[in-house]
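Visitor: Return atomic coordinates for the entry below.
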Amino acid sequence: MTAHQMTTANHLGLPERRIGPLTVGLQGLGCLGLSEFYGPVTEHDAVTVIRRALDLGVTLLDTADVYGHGDNERLVGRAVAGYRDRAVIATKFGVVRPGPGVGTGIRADPAYVRESCDASLRRLGVDHIDLFQLTRADRTIPIEETAGALADLIEAGKIRAYGLCEVSPETLRRAHAVAPVAALQSEWSLWSRDVERGALAVCRELGITVIAYAPLGRGFLTGTVRSVEQLGTEDFRRIGLPRFEPENLAGNLPLADRLIVLARRLGFTSAQLSLAWLHHQGPDVIPIPGTGRLGHLTENAVAARLLLGPAELEAIAAAVPADQVHGDRWNPASTAYLNG
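Guide: Purely as a prediction, here's the structure:
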């Protein structure tokens, strides 16, 4: 088997994808880790990473109103000042997060949709949001009401398109019937394949782009996380993700090791192979790996230009079989909000 690498990613050459009316590089940048959950990153380094991403053609910047309790949106806003014409800003709303933890609930009534949009616009310091996404479905509000409010924001020029995250196929259809859904954001990687069981087919039927978050398994697929002790005491993976619990992590390490061996044989890193596998799942898939390091950013962007054959793709998937992954991808409290 041989993998073929096209020219190094750059601002002029990174292939592009569509998200509704938006044109973006076929790989984005998840900005969550620049503010919290995965260890400290200085503001200088974070801004440098975001601007370098734009230079590479990594134009989709994904943030949310609750990341860093609003600080992440402010950071993105500062980073894109003077670069707004290159950046496609995607932010999210819906999580109620008054204090520590990942949140206490979901709210998506029309009044909150409008309030959240205006607050995000202020923090970002922009006159419009390119992609405004509902983080999880609000089970107390018909999705039609939320979609209607989002359609009103598009009409008002405050957002260009809207998306939903981690929702069921039925919810996608109901929202799309009110106003076209531009994107479904879902966790998708070699070790998180849930979206392939239902939602993906509906997205392709309706022309909805899939934004794949945590495409590197929250760092696991890079092969660098070998024990829980490596993670800081406040690291999100150590606190709330079952797959990183000691027993589950030990059971998952052989998957990472097989991927590393395959990647070395092909001449790439396991991170690049993981991202390239996702890129080959279709022209409607956009991974958004996060990083606070320039070296990892460049490494990830190169993966967007790898050409893999059927045998190579089959070998990659076989290295990390979905039915051999130990542990759920979210803890019970967070799992309750999935597939809404």
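
Visitor: use CA for all of it now, contacts and neighbours both
Guide: Fine.

Visitor: so where do the strands sit in the stretch 101-250 of the chain?
Guide: For the stretch 101-250 of the chain, the strands defined by DSSP state E, counting those that start in this stretch cover 105-106, 129-134, 159-165, 183-187, 209-213.

Visitor: and these as JSON lines, adding mean neighbour count and distance to A250?
Guide: Output for these, formatted as JSON lines (neighbours: other CA atoms under 10 Å; distance: least, CA to CA, whole Å):
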{"stretch": "strand 105-106", "mean neighbour count": "16", "distance to A250": "32"}
{"stretch": "strand 129-134", "mean neighbour count": "26", "distance to A250": "34"}
{"stretch": "strand 159-165", "mean neighbour count": "24", "distance to A250": "30"}
{"stretch": "strand 183-187", "mean neighbour count": "25", "distance to A250": "22"}
{"stretch": "strand 209-213", "mean neighbour count": "25", "distance to A250": "24"}
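
Visitor: any chance of those strands in JSON lines, with distance to A304 too?
Guide: As requested, the strands of the stretch 101-250 of the chain are exported to JSON lines (distance: least, CA to CA, whole Å):
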{"stretch": "strand 105-106", "distance to A304": "34"}
{"stretch": "strand 129-134", "distance to A304": "22"}
{"stretch": "strand 159-165", "distance to A304": "23"}
{"stretch": "strand 183-187", "distance to A304": "18"}
{"stretch": "strand 209-213", "distance to A304": "14"}
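
Visitor: A149 is nearest to which of those strands?
Guide: Within the strands of the stretch 101-250 of the chain, the stretch nearest A149 is strand 159-165; the backing value is 10.4 Å (CA to CA).

Visitor: what's the angle from that closest one to strand 129-134?
Guide: Compare the direction of strand 159-165 with that of strand 129-134 by axes from the mean of the first three to the mean of the last three CA atoms, to 10 degrees and you get 30 degrees.

Visitor: Show me what strand 159-165 is packed up against.
Guide: Judged by 3 or more CA pairs under 8 Å, 6 or more residues apart in numbering; DSSP states H and E, strand 159-165 is in contact with strand 129-134, helix 143-156, strand 183-187.

Visitor: List the single closest residue to V49 in space, sequence neighbours excluded.
Guide: L294 (5.8 Å; CA to CA, 6 or more residues apart in numbering).

Visitor: and for comparison, fold this next one:
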Amino acid sequence: MKKNRLGSSDLYVSEIGLGCMSLGTEEKEAERLVHEALERGINFLDTADLYDAGRNEEIVGKAVKGRRSDVILATKVGNRRIPGKEGLSWDPSKSYIKTAVKDSLRRLQTDYIDLYQLHGGTLDDPIDETIEAFEELKQEGYIRFYGISSIRPNVIREYVNRSQIVSVMSQYSILDRRAEEEVLPLLAEKGISVIARGPVASGVLADTGASKVEKGYLDYAADELIDIRAKLAPLAHHERSMSQTAIRYSLSHQAVAAAIPGASSLNQLIHNVKAAESPALSTEELEFIRGISRANVYTAHR
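Guide: Sure, this is the predicted structure:
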């Protein structure tokens, strides 16, 4: 599978990665999916400390044991569970990040993390302190590189200007093109890579996704999604299905180094991997897709 350099780092990630959030907690099945992903050329695994309250990291760590050098392992930090308090608390402080990384390393059964990502962020955060934490973790050898996972253009700009991030994970798909106007051009100019999550738009653009349209998606109503699926259908053929077309769209921008669709079954995983073998979208196809979808922009989440 094609591998792309992640920003200015020396990490080369498979253009199709595995979003591990959807692996589930059935250990044997989840490990089987990770092993199959590695066998099929995926080397980029993305998890987070909050997925299944840390269980996801444990499963991923167990699955890659003995194959650690074959894997680019990414995880995230910032969402904290405080005993006695319901839900998650946001904590981008230096002290928390430097404590949380030790817990992630233990669960992942490794002594280093390839890509450590801030799992959110606002302009009210102590951004310089957060950056300092990541820089110190690099110097101490706990992490190799760092990035952020954010859809907030104003937050992304701050980290672009003030830090050495190599990547930004952002939602990006045919149905969520908000990053195209503000975020992608900036990151391309600065040599920072995008990791595109949600390329199949929560299953709306999957081949079997007709039943997913009822609730709508972002600012799209159900009838609009039905119409878009019908118009996308001619682009799908024996070499490239609808979901593979959607993944190829997310990969079409020069700033995007990897797309990370999730997979909860072997069939889904194999289908995602085959998107790497399917034809890239032509200029005409890209123009057609942009013509039938919306160039939506960020209003909230600034």
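
Visitor: Please state their TM-score.
Guide: Scored against TM-score structural alignment, normalised by the length of structure 2, the superposed chains reach a TM-score of 0.88; 297 aligned residues with a CA RMSD of 2.8 Å.

Visitor: Can you say which of the strands of the stretch 101-250 of structure 1 is nearest to L338 of structure 1?
Guide: Using CA to CA, the strands of the stretch 101-250 of structure 1 put strand 159-165 closest to L338 of structure 1, at 8.7 Å.

Visitor: so that closest one aligns onto which residues of structure 2?
Guide: On structure 2, the counterpart of strand 159-165 of structure 1 by TM-score structural alignment is residues 143-149.

Visitor: now for A222 of structure 2: what does it line up with in structure 1?
Guide: In structure 1, A222 of structure 2 lands on L249 (TM-score structural alignment).

Visitor: Tell me which residue lies nearest the centroid of structure 1.
Guide: Y213 (2.4 Å; CA atoms, centre = their mean).

Visitor: which residue sits closest to it in space, ignoring its chain neighbours?
Guide: Leaving out its chain neighbours, Y213 of structure 1 is closest to E187 (CA to CA, 6+ apart), at 4.7 Å.

Visitor: One more: Q5 of structure 1?
Guide: Closest residue to Q5 of structure 1 apart from its sequence neighbours, by CA to CA, 6+ apart: L306 at 4.6 Å.

Visitor: contacting residues around the aligned residue in structure 2 for F132 of structure 1?
Guide: Using TM-score structural alignment as the criterion, F132 of structure 1 maps onto Y116 of structure 2. By CA atoms under 8 Å, 6 or more residues apart in numbering, the contact list for Y116 of structure 2 reads 74-77, 143-147.

Visitor: Could you identify the most distant pair in those residues?
Guide: Counting by CA to CA, the most remote pair of the contacts of Y116 of structure 2 is V77 and R144, 15.0 Å apart.

Visitor: Please identify the helix or strand for A74 of structure 2.
Guide: A74 of structure 2 belongs to strand 72-77 when elements are defined using DSSP states H and E.

Visitor: now that strand: which residue numbers in structure 1?
Guide: Mapping strand 72-77 of structure 2 onto structure 1 (TM-score structural alignment) gives residues 88-93.

Visitor: Next: stretch 164-181 of structure 2.
Guide: With TM-score structural alignment as the criterion, stretch 164-181 of structure 2 aligns to 180-197.

Visitor: what does that stretch contact?
Guide: If you take CA under 8 Å, 6+ apart as the criterion, stretch 180-197 of structure 1 is touched by 19-21, 161-167, 172, 175, 203, 207-217, 274, 278, 317, 320-322, 325, 329.

Visitor: can we see that at 7 Å?
Guide: With CA atoms under 7 Å, 6 or more residues apart in numbering as the test, stretch 180-197 of structure 1 has contacts from 19-20, 161-166, 175, 208-217, 274, 278, 317, 320, 322, 325.

Visitor: that older thread, burial of the residue nearest to Q5 of structure 1, as a residue count?
Guide: L306 of structure 1 sits with 21 neighbouring residues when counted by other CA atoms under 10 Å.

Visitor: on that earlier part again, need the next SSE after the strand holding A74 of structure 2, C-terminal direction.
Guide: The helix or strand immediately downstream of strand 72-77 of structure 2 is strand 79-80, counting by DSSP H and E.

Visitor: now that next one, how far from the centre of its chain.
Guide: Between the centre of strand 79-80 of structure 2 and the centre of its chain there are 18 Å (CA atoms, centre = their mean, to the nearest Å).

Visitor: With stretch 51-59 of structure 2 instead?
Guide: 17 Å.

Visitor: quick revisit: from V95 of structure 1, how far off is the residue nearest to the centre of structure 1?
Guide: According to CA to CA, to the nearest Å, Y213 of structure 1 and V95 of structure 1 sit 17 Å apart.

Visitor: returning to that earlier point: mean distance between the strand holding A74 of structure 2 and structure 1 after superposition?
Guide: In the superposition against structure 1, strand 72-77 of structure 2 averages 0.7 Å from its aligned positions (mean CA distance after the TM-score superposition for structure 1).

Visitor: on that earlier part again, hang on, isn't the match of A222 of structure 2 packed against L241?
Guide: No: the pair L249 of structure 1 / L241 is not scored as a contact, 10.4 Å apart, by CA atoms under 7 Å.

Visitor: Show me which of those two is the more surrounded one.
Guide: Neighbours were counted for L249 of structure 1 and for L241 using other CA under 10 Å; L249 has more, 20 against 17.

Visitor: now that one, nearest residue through space, not along the chain?
Guide: In space, L249 of structure 1 is closest to R243, 5.8 Å off (CA to CA, 6+ apart).

Visitor: The one you found and D138 of structure 1: what is the separation?
Guide: Taking CA to CA as the measure, R243 of structure 1 and D138 of structure 1 are separated by 26 Å.

Visitor: Same drill for those two, tell me which one is more crowded.
Guide: R243 (23 against 20).

Visitor: Okay, helices next: where are they in structure 2?
Guide: Listed in chain order, the helices of structure 2 (DSSP state H) span residues 27-39, 55-63, 94-108, 127-140, 153-162, 179-190, 222-232, 242-251, 266-273, 283-292.

Visitor: before we move on, back to that, contacting residues around the closest residue to the match of F132 of structure 1 other than its chain neighbours?
Guide: Spatial nearest neighbour of Y116 of structure 2, chain neighbours left out: Y146 (4.7 Å); criterion: CA to CA, 6+ apart. By CA under 7 Å, 6+ apart, the residues touching Y146 of structure 2 are 115-117, 134, 165-166.

Visitor: Distance check, R122 of structure 1 against P287 of structure 1.
Guide: Distance from R122 of structure 1 to P287 of structure 1, by CA to CA: 27 Å.
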